[in-house]
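Engineer: Next come a sequence and a model predicted from it.
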Amino acid sequence: MKSTKDKIIDAAVFCLNRNEKASVDEIANHLDLNRRTIHRYFKDRNTLIECCQEKMMTTCNRAMNEAYDSSNEALIQVENMFYAALLIGSEYSFVKKLYNRSGYSDVVKSEVEVYDNVKNKWFKLIEVLQEKGTIKSTIPIPWIYNLFGGMIDIAIAAQASGDVAVNDTKLLSWTAFKGSIGIINQSDENKK
């Protein structure tokens, strides 16, 4: 059973995804609590948002590691990491806007950080795929990294706007991403 603190964080994520300016009162109302109960656990709205961000990063880290461990094939690992990022990005869309992705050089330098460890794994997969010729080696890895995050953002925006069916978002966004970095499946090639 979830603790009251976890329930408050979940409610905050839900409310803030619908309205980024949702107040502590709106979050409390969503849970049928009063504001004082929330303030027993969180000093203020900013502290609550920081906890939401922390939960998102923990959830994302776990999901990305599971995706990485899902296969021994680099391309499947990258695809599964893409889907994990899309799912987490959708679930925590308001928090994601507050979190700034660090640059490639920062990630490579700080291998000891838990979150950067996932990014380092991702970068190494891209390096392997470039060495194999699966991804064009002329495309810099920092570009691919930003494209990966950007495609996630585009997919979330398209899904939220209702312009693209939720069921189509996953396939369309992966197809667009892999095409943009030069990956062509053998089955795609045979269709030409």
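Structural biologist: Received it, and whenever you're ready, just let me know what you need. Source: prediction; values computed, not measured.
Engineer: use CA for all of it now, contacts and neighbours both
Structural biologist: Will do.
Engineer: who are the neighbours in contact with Thr169?
Structural biologist: 155, 158-159 (Cα atoms under 8 Å, 6 or more residues apart in numbering).
Engineer: How far does whatever helix or strand Ile152 lives in sit from its chain's centre?
Structural biologist: Per DSSP states H and E: Ile152 is located in helix 141-161. Distance of helix 141-161 from the chain centroid (Cα atoms, centre = their mean, to the nearest Å) equals 9 Å.
Engineer: tell me what it is packed against?
Structural biologist: In terms of contacts (3 or more Cα pairs under 8 Å, 6 or more residues apart in numbering; DSSP states H and E), helix 141-161 is packed against helix 74-91, helix 104-109, helix 114-132, helix 166-180.
Engineer: now Val38: how far from Thr47?
Structural biologist: Careful, residue 38 is Ile and not Val. 11 Å (Cα to Cα, to the nearest Å).
Engineer: and if you look at Phe14?
Structural biologist: Phe14 is 16 Å from Thr47, where distance means Cα to Cα.
Engineer: and the two? which has more neighbours close in?
Structural biologist: Using other Cα atoms under 10 Å, the more surrounded residue of Phe14 and Thr47 is Phe14, with 19 against 13.
Engineer: ok, the more buried one to Val95 distance?
Structural biologist: From Phe14 to Val95 the distance is 11 Å (Cα to Cα).
Engineer: want to compare, so here's the second one:
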Amino acid sequence: MKDTEQSIIEAAILIFNEDLSAPLEKVAEKAETTRRTLHRYFKDRKELMQRCEKEIRRSCAIAMTQAYNSSEDPVIQLENMFYAGIQCGTKHTFLHKLHQLHDHAHETSNKDCVKFEQTFQLWNSHLKLLQTTGLISAHLSSEWIQNLYNGIVTACIASQNQTQMNQQDVKKFAWFSFSRGIGI
């Protein structure tokens, strides 16, 4: 039962990342199930979207924490966290899309905004540490660095979808671009 539920969530993330208004039939088809089965697990689109967000926050937070704990060297920690973000790929970009919808105003009193910030708290605090220690250019705002990172993750996803590109090359190109862009 959990495999079907998880397949639906993963399919929804992929489908909705491309088109937030895609029909649930398309999600069911991607999950290789029926719409009827989809509704056994999720009563409606809103509930499915909420579960997608929860899954994304959980998996991205785990990946970032593991990457951070993989080294004592702050630059290697950043590089590994960067790769974890790329590994989260579509999940990462989808979470940002959901959080930046046209009718969304980011507020610290909004519980969804708080959860969003907590997902990236380790990443953001590590960037600030690297800036205060001079390992990253202090001329760049954290918002700029985050937007640069999001753009590179999006470029990685597009490149990975092109079968002629070697996946290891994509990761190397991405880190090269990001690290040079922030002054490492």
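Structural biologist: Arrived safely, thanks for sending. Treat the numbers as computed from the prediction; the structure is a model and nothing was measured.
Engineer: Can you pull the TM-score for these?
Structural biologist: Once superposed, the chains reach a TM-score of 0.75 (TM-score structural alignment, normalised by the length of the second structure), with 176 aligned residues with a Cα RMSD of 3.3 Å.
Engineer: how near is the most centrally placed residue in the first structure to Leu75 of the first structure?
Structural biologist: With distances taken as Cα atoms, centre = their mean, the residue of the first structure nearest its centroid is Ala85 (3.3 Å). Distance of Ala85 of the first structure to Leu75 of the first structure, given as Cα to Cα: 15 Å.
Engineer: And Arg35 of the first structure, by the same measure?
Structural biologist: 48 Å.
Engineer: neighbour count winner among these two?
Structural biologist: Between Arg35 of the first structure and Leu75, Leu75 has the larger neighbour count (other Cα under 10 Å), namely 18 against 15.
Engineer: ok, now which ones touch the residue nearest to the centre of the first structure?
Structural biologist: If you count contacts by Cα under 8 Å, 6+ apart, then Ala85 of the first structure has 60, 63-64, 152 around it.
Engineer: hmm, 10 Å instead?
Structural biologist: Residues in contact with Ala85 of the first structure (Cα atoms under 10 Å, 6 or more residues apart in numbering) are 60-61, 63-64, 67, 79, 91, 148-149, 152-153.
Engineer: from those residues, which is closest to Trp174 of the first structure?
Structural biologist: Taking Cα to Cα as the measure, Trp174 of the first structure sits nearest to Glu79 out of those, at 7.3 Å.
Engineer: That closest one is in contact with Trp174, isn't it?
Structural biologist: Yes: using Cα atoms under 10 Å, Glu79 of the first structure is in contact with Trp174, at 7.3 Å.
Engineer: Give me the more crowded residue out of those two.
Structural biologist: Neighbour comparison, Glu79 of the first structure and Trp174: the larger count goes to Trp174, with 20 against 17 (by other Cα under 10 Å).
Engineer: Counterpart of that one over in the second structure?
Structural biologist: Per TM-score structural alignment, the equivalent position to Trp174 of the first structure in the second structure is Trp175.
Engineer: ok, that match to Ser125 of the second structure distance?
Structural biologist: Counting by Cα to Cα, the gap from Trp175 of the second structure to Ser125 of the second structure is 19 Å.
Engineer: ok, now which ones touch the counterpart of Asn80 of the second structure in the first structure?
Structural biologist: Matched across to the first structure, Asn80 of the second structure falls on Asn80, judged by TM-score structural alignment. By Cα under 10 Å, 6+ apart, the residues touching Asn80 of the first structure are 63-71, 74, 86, 174.
Engineer: What about Arg180 of the second structure, how many residues nearby?
Structural biologist: Using other Cα under 10 Å, Arg180 of the second structure has 11 other residues around it.
Engineer: now the one 3 residues further on
Structural biologist: Residues near Gly183 of the second structure, counting by other Cα under 10 Å, number 14.
Engineer: Which helix in the second structure has the most residues?
Structural biologist: Longest helix of the second structure, by residue count under DSSP state H: helix 45-68.
Engineer: what's the mean distance for that helix versus the first structure?
Structural biologist: Once the two models are superposed, helix 45-68 of the second structure sits on average 1.8 Å from its counterpart in the first structure (mean Cα distance after the TM-score superposition for the first structure).
Engineer: May I see the buried residues of that helix?
Structural biologist: 48-49, 51-53, 55-57, 60-61, 63-65, 67-68 (16 or more other Cα atoms under 10 Å).
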